[in-house]
Structure formats: structure tokens, C-alpha cells
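Colleague: coords below, sequence missing:
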């Protein structure tokens, strides 16, 4: 069977059994671990000892699912990676509640836009300063940051933290409804500096036994907390569109990275897009994820869980009117609005062969259901053959 046909078959049945001669599968995962704190330095302080209850639960989720390459969203950035080192040493390297320790010899973290002062009144409240005027919403630089942990070497990163929103062709720039001019929420001077990424976009080449898989990671803004201008809804959609353009030949020619190098991903490159995209294909305030799900070569393995189905039925509320399949939900949110949603994704490219994909959301009769409160998101994992 040709590789393309194998990919199609894998997606159709949701499970492929590798042959004896097949390459070893690699498990990619994303987890919004909610390891963010309200003040700078708090996370490092919490992780500097091995007894933080939430960090223990997050570590146990990782140990139970055992990803080879893992993106953690909402992990406050600390310069020099001290918080990452503390988490690996004090939590992942210690067996949690009977789970086996797990080692990640490679890690990547970098500055993000959250909490970085812009010096401008981006939220148009008449004052400069505070979370709403930062390049990405945050109380301090690095809040809600990102970390990638890997059992495989991580090559030189391409980062897109400083890419300007206005430099995206056809950008969905917000409009001030109180004025007659279109798309004028931001002044011309502000548009010279307003960044697209609310945290950052990273292209991390993962060296899997000599084969490169680009791990494309991000965490678009929640499409909420808006006024009628809907600037977060629009930004969310364009942050997602960034990766759709990046992986599509010729559509990413406008993109430049933080080193000034232009262009999208090289044609034919293998990739996995991962992250909390804050977008459900059918429900919630932004359906921008459709842009990525429909991009060429992107495969949707449709991971799910029985726990999500159970939660949707018992919690009711907004879930009763959702159009999406609750089996696919990854986020457990307010029952009245927006309800539970599918917002966390691990999306491989052809010709990667997806073997199995799941959401870690145990049902209430499972002993591991005690870990469902580790975060309001659930870890999503995917096994692929590079």
C-alpha cells in the first residue's frame, strides 16, 4: 500500500497496527496545564519544592500518558528556564501517586508577548498600562507562557513573536463601531507595532532518529472578553490562520520570523501542529480552527474520550445545544456558557502515519478521574510514524 493510501486508511479507521518492520511510533501531545500564576515569580517558587498539589497532578497526567514530545501551554516563562528545570526535577523525575517518573532531556522555552508592555492604549480605555495594553494580555511578562519538552533533540527554532498583525494580507483588523472609518480600532501608529501572536508561534524541528518533524506550537488568544469590536475573536482567527498559511506552499511567502527570514515551511516538510487553539469547529465564539483543519496535508485524527461524553451529559447547560460531538471535547468550561469545547489539537501532516489519538479524560468510575481537576483542559496525544 502506498504511504498516502495508508494515511487515508489510518484516518478512516482511527487506528493502525504497526507491522514488525514499521518505525517506532512517536507520541506528540499538547496540554494546557494551567500552571500560570497571578504574579511574577510565583510559579518558580511553587515548583522549587516537590509538594505543590496542582503541579503534582499535572506531572502525573504526563507520566500516565507518557508523550515523547509535549507542549505545555500556560506555563509562566522564567528567563533562563529555571521554572522548567524545577518542574522536571521536582515533579516529572519523581513518580507521582504510583506513576513512573519520566525524563525529558531536551526542552525549549522562550519569551512570549503576554504581559509585555506596548506603551500604547491598545484596549482604548483611555489609559496606558495594565494587562489589556500589553502585546498579549497578561499581568507580567511571560504569564501564560509555553514550554516544549522532548525525548528527541530540538533543532534551531524559528520564532514569530514579533510578526505584526497588519503584515498579514487580508488581516481581520478590528473596527471601532463608534467611528465611521473601517478597521480603525488601532491607530496607524499602533498598527506599526501591534503583534499578531498573543503569546508566540514557534517552529521547532524535532530530530526523530534522523527524520525531522516540525513541531508547530502556539496558543491563540481566547475569543472572549471583547466589546463590540470583537478584537480577540478576530485575533484568534488570524493566529490560527498563520499556521494554515505557513504550511501551505506560496501562501506563507509574506511571513517573516524574529530573525527577519521570510517564507513559510519548506514544501514537503513533515509537521505536527499543536496547542490550545481556543477554537471549536462548530461551537463557541470562534470557529477559526476550520482554516487549519482544511489546510492541505493536515490530518485530523479526531481524538476523543468517554470522559468528555459523560461530562457533557451530566453537566448539561450549554452542552445540550452544542452541534459538535462531545466525544471530541478537550476543555471543561462553565456549564452555562460556553460549555465544554474541542479547543486543543495535535494535527499531523501527511505523509506522517497516525496510529492512535486520545484525550486524557477518565470517566468518573476510573481511579484516575481524580486528575480531571488538574486543569480545565485535558491532555491530547497522538501516536504517529514519521
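Modeller: Noted; the coordinates are in hand. Because the structure is predicted, anything quoted here is derived from the model rather than measured.
Colleague: going forward, measure contacts and count neighbours with C-alpha atoms only.
Modeller: Will do.
Colleague: And the residue nearest the centre of the protein?
Modeller: Residue closest to the mean C-alpha point of the chain, counted by CA atoms, centre = their mean, is residue 275 at 1.5 Å.
Colleague: That one belongs to a helix, doesn't it?
Modeller: No - Residue 275 is assigned strand when assessed by DSSP: H, G, I helix; E, B strand; the rest coil, not a helix.
Colleague: Wait, it touches residue 215, no?
Modeller: No - counting by CA atoms under 8 Å, residue 275 stays clear of residue 215, with 10.1 Å between them.
Colleague: any shared contact partners between the two?
Modeller: When CA atoms under 8 Å, 6 or more residues apart in numbering defines a contact, no residue borders residue 275 and residue 215 alike.
Colleague: if we look at stretch 52-68, which residues are touching it?
Modeller: Outside stretch 52-68, the residues within contact range by CA under 8 Å, 6+ apart are 26-29, 33, 35, 46-47, 50, 87, 91-92, 95-97, 99-102, 150-152, 360, 371, 374-375, 379, 381.
Colleague: Check it against this one:
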């Protein structure tokens, strides 16, 4: 792409095609550290709750440059300074204007004295949330509304995703799986009896989308596997959301498995199969599934945590351990609270959970990992807090990797 194309013009063209684009022609900030044939890269995921109740409201809030919640989100990002960052729950707009405004008016401006951050590359694409299906998906006898969209949402693009990067995104190699049908998955948990054969055959698997976004870091290509599976709660006796959450997670597990397990997977361009065994990757996103607590289908997230190609670094924080003292559902949890990444309602459920993940390939060298959740009174604790949260009910999760340069 020519550097003469303006940032806004590039994003307009790219959003329609689902491409990653440079923010501008200026040079990108250097990665955290380079030396000895490797580059240290901080990879992070953050459900930043940059979703709004009505279409266009996020753009209006971003345009002011003064929205308190967005400023606090930007400060969290500045303090953690990731090189590659997936943001969940950013309302999608076809012009890509939200990405422009977020960078120009918030990330590239110091928030409360924090150092500004610059991301020359960004990627976003359409998602299933709020897109009308034309079908009675919730089986209430009427068609229309958030429950009858391909993914729950009040308008197309609500709860979308954005990938920001200081390293080039290989736009020509991106794979998306927005339209992949749930019925295509062998031995899926699809509740055909609830939907009926005709509707079940048409359902899309991904509640938002699944993206394989290759990022070039030095001489190494790292595939960012991004997703945001549906919450397993808000369910009826058929457990359709639990089942879908499980199978959305399973998509990546099969994608990383060679041979027959990945042959059913077809991307939006019609390319079949999964990720080759020699490729490096990192799984990012809010997967709405805790290993032992909450409402997930049994073993849902274990499909990734115990996968032969995946390393679980178990990022932790002191703040999460402290927050478990809120009581309620937390008192009966089995998971170690140090690893929690989200502060949900504690009474009657589900309590604080580990649902946000940065899971690198075992072939990548891990330096450190953490959840940004300071204890009360520590610097940054004012950015997490308790309900009503100044930023989000989720916390930023990061992993530092050494990648061959």
C-alpha cells in the first residue's frame, strides 16, 4: 500500500476488504528490546468494553478525546505498552474510523502522565454480532432483535474486535472464519433438536468472528489467533450458549491439529484446513471460559490449555487474589484466584473468573506474563477498581516473548 494514502483513506479501503493497514507513514516505535538474534515482544489481550448501546455512539465518544472511560482504557494500554494488542468489544464501523480516533485522540496522547503509545498497523473486519439472520434463532415465535442475529447484538458490529501492532501485518495472508457454519464441525455440540434441522444447518459457529492474522516480527511470522466466543450464560435448558462457546473454542483446537481434525475448517475465502505444524502462533482473546468455575461446558477451555502445541503461562496478579475476598460465588470457586482476569457479579454468580487468555506456541520462548490488576492503593489500581468500573470488568493480560529477529 502506498504511503501516500492517508490513514483514514487506507482504513476505509481496508475495512471493506478486512485488511490490516499502516496508521501513517511515520516510523513505528521500537519493540521492547532487541539483541542476540531475538526481539522481545509484549503480546496482550484486553476486553476494553468499548461497546455502546447504540450504533455510532462509540464514534461520538471517541471524537471528543475526553471520554473518561476511554481515557482510562488508554492509560491502561500506555502503562502496559504492548507491541501487539487485541482489543475485544470495540464496536465495528465500516470506515474504520474508531481505530483512527482511538489512536489519534487517546493512545497517542498522554493520559494522566503515562507515555503515549503508537501502533502503525491495525486490523479489523466485520463480525456476526447484530447481523440479522432472518431466522427465529431464540425460538420465541418472532424474527428480529438481538437474539435473532447471527451473534447477539443490538446492531451490526457491536462487540467487535481490533488488532493493533507495531509490527507489520501480512494482510494478504489473513484468514477469517465469520461465515463458517456450526454444522460443518464433526461431532459438534450443536443442539439440533432446539433449532430444528433447517435452522441448524444455517447457523454460523463464531458469535463474532475468528481471525488468523499473521504478524511479521523480525524474520519470524507469528499467527495471531483472535476470537471472542459467546458467554456461556443467559441460557435455556438446551444450553445453546454453553455448547456454542465450547465449539468456538474447539475451532482453534482443531485448527492447530494436523490432518483430519482440521479438514472440516473452511475460511471465508474458501481455503480449507488449519495451521501448519511449523508455524508460530499466539492465541488471544476473551474466551468466556474458566478452567473450573463459572458456567462453561465442562472442559471447554481445557481444549486449548492442554493442547499439545499450546503453552499456558498462567499470568497472575495480586489484585485478583485480593478481589476474591468479595465473597459470594468466589467463596466456592475451585480455581486459584490469582489467575482471574475478570471481576463479574459475585451474587448469585458467577464471581471472578479467568476468561482472558494469551496462549503462545510451545516453540516460542516465554520471558514473563502478568495480569494488570494492582492491589488496592497501588499505582494503577484506580484504573481497575470495583463496579462501576472506570475501565472494564476485564483486565489486560500480557505475555513477553523472545522471537527470532
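Modeller: Received it, and whenever you're ready, just let me know what you need. Bear in mind that the values here come from a model prediction, so they are computed numbers and not experimental data.
Colleague: Just to be sure, which of the contacts of stretch 52-68 of structure 1 are found in strands?
Modeller: Counted as lying in strands by DSSP state E, out of these, are 26, 27, 28, 29, 33, 35, 150, 381.
Colleague: Which one (most neighbours) among the residues you listed?
Modeller: residue 29 (32 neighbours; other CA atoms under 10 Å).
Colleague: Distance check, the residue mapped onto it from structure 2 against residue 83 of structure 2.
Modeller: The equivalent of residue 29 of structure 1 in structure 2 is residue 44 (alignment by TM-score structural alignment). Separation of residue 44 of structure 2 from residue 83 of structure 2 (CA to CA, to the nearest Å) stands at 8 Å.
Colleague: Residue 243 of structure 1 -> structure 2?
Modeller: That one, residue 243 of structure 1, aligns with residue 252 by TM-score structural alignment.
Colleague: Let me know the secondary structure of that match.
Modeller: Secondary structure, three-state DSSP: residue 252 of structure 2 is helix.
Colleague: From residue 245 of structure 2, how far out is it?
Modeller: 12 Å.
Colleague: just how off-centre is the helix or strand hosting residue 243 of structure 2 within its chain?
Modeller: For residue 243 of structure 2, the element it lies in under DSSP states H and E is helix 240-255. Helix 240-255 of structure 2 sits 15 Å away from the centroid of its parent chain (CA atoms, centre = their mean, to the nearest Å).
Colleague: again, but for stretch 296-313 of structure 1
Modeller: Here stretch 296-313 of structure 1 is found 15 Å from its chain centre; the criterion is CA atoms, centre = their mean.
Colleague: now what about that stretch, what contacts it?
Modeller: Residues from elsewhere that reach stretch 296-313 of structure 1 (CA under 8 Å, 6+ apart): 11, 14, 247-248, 292-293, 319-320, 326-330, 340, 347-351, 354, 356-364, 380-382.
Colleague: In strands only, show me the residues you listed.
Modeller: Using DSSP E, the contacts of stretch 296-313 of structure 1 in strands are 347, 348, 354, 356, 357, 358, 359, 380, 381, 382.
Colleague: Aligned counterpart of the second one in structure 2, please.
Modeller: In other words, residue 348 of structure 1. Under TM-score structural alignment, residue 348 of structure 1 pairs with residue 360 in structure 2.
Colleague: leaving aside the residues next to it on the chain, what's closest to its match?
Modeller: residue 282 (4.0 Å; CA to CA, 6 or more residues apart in numbering).
Colleague: Quick check: the aligned residue for that neighbour in structure 1?
Modeller: Checking TM-score structural alignment: residue 282 of structure 2 goes with residue 272.
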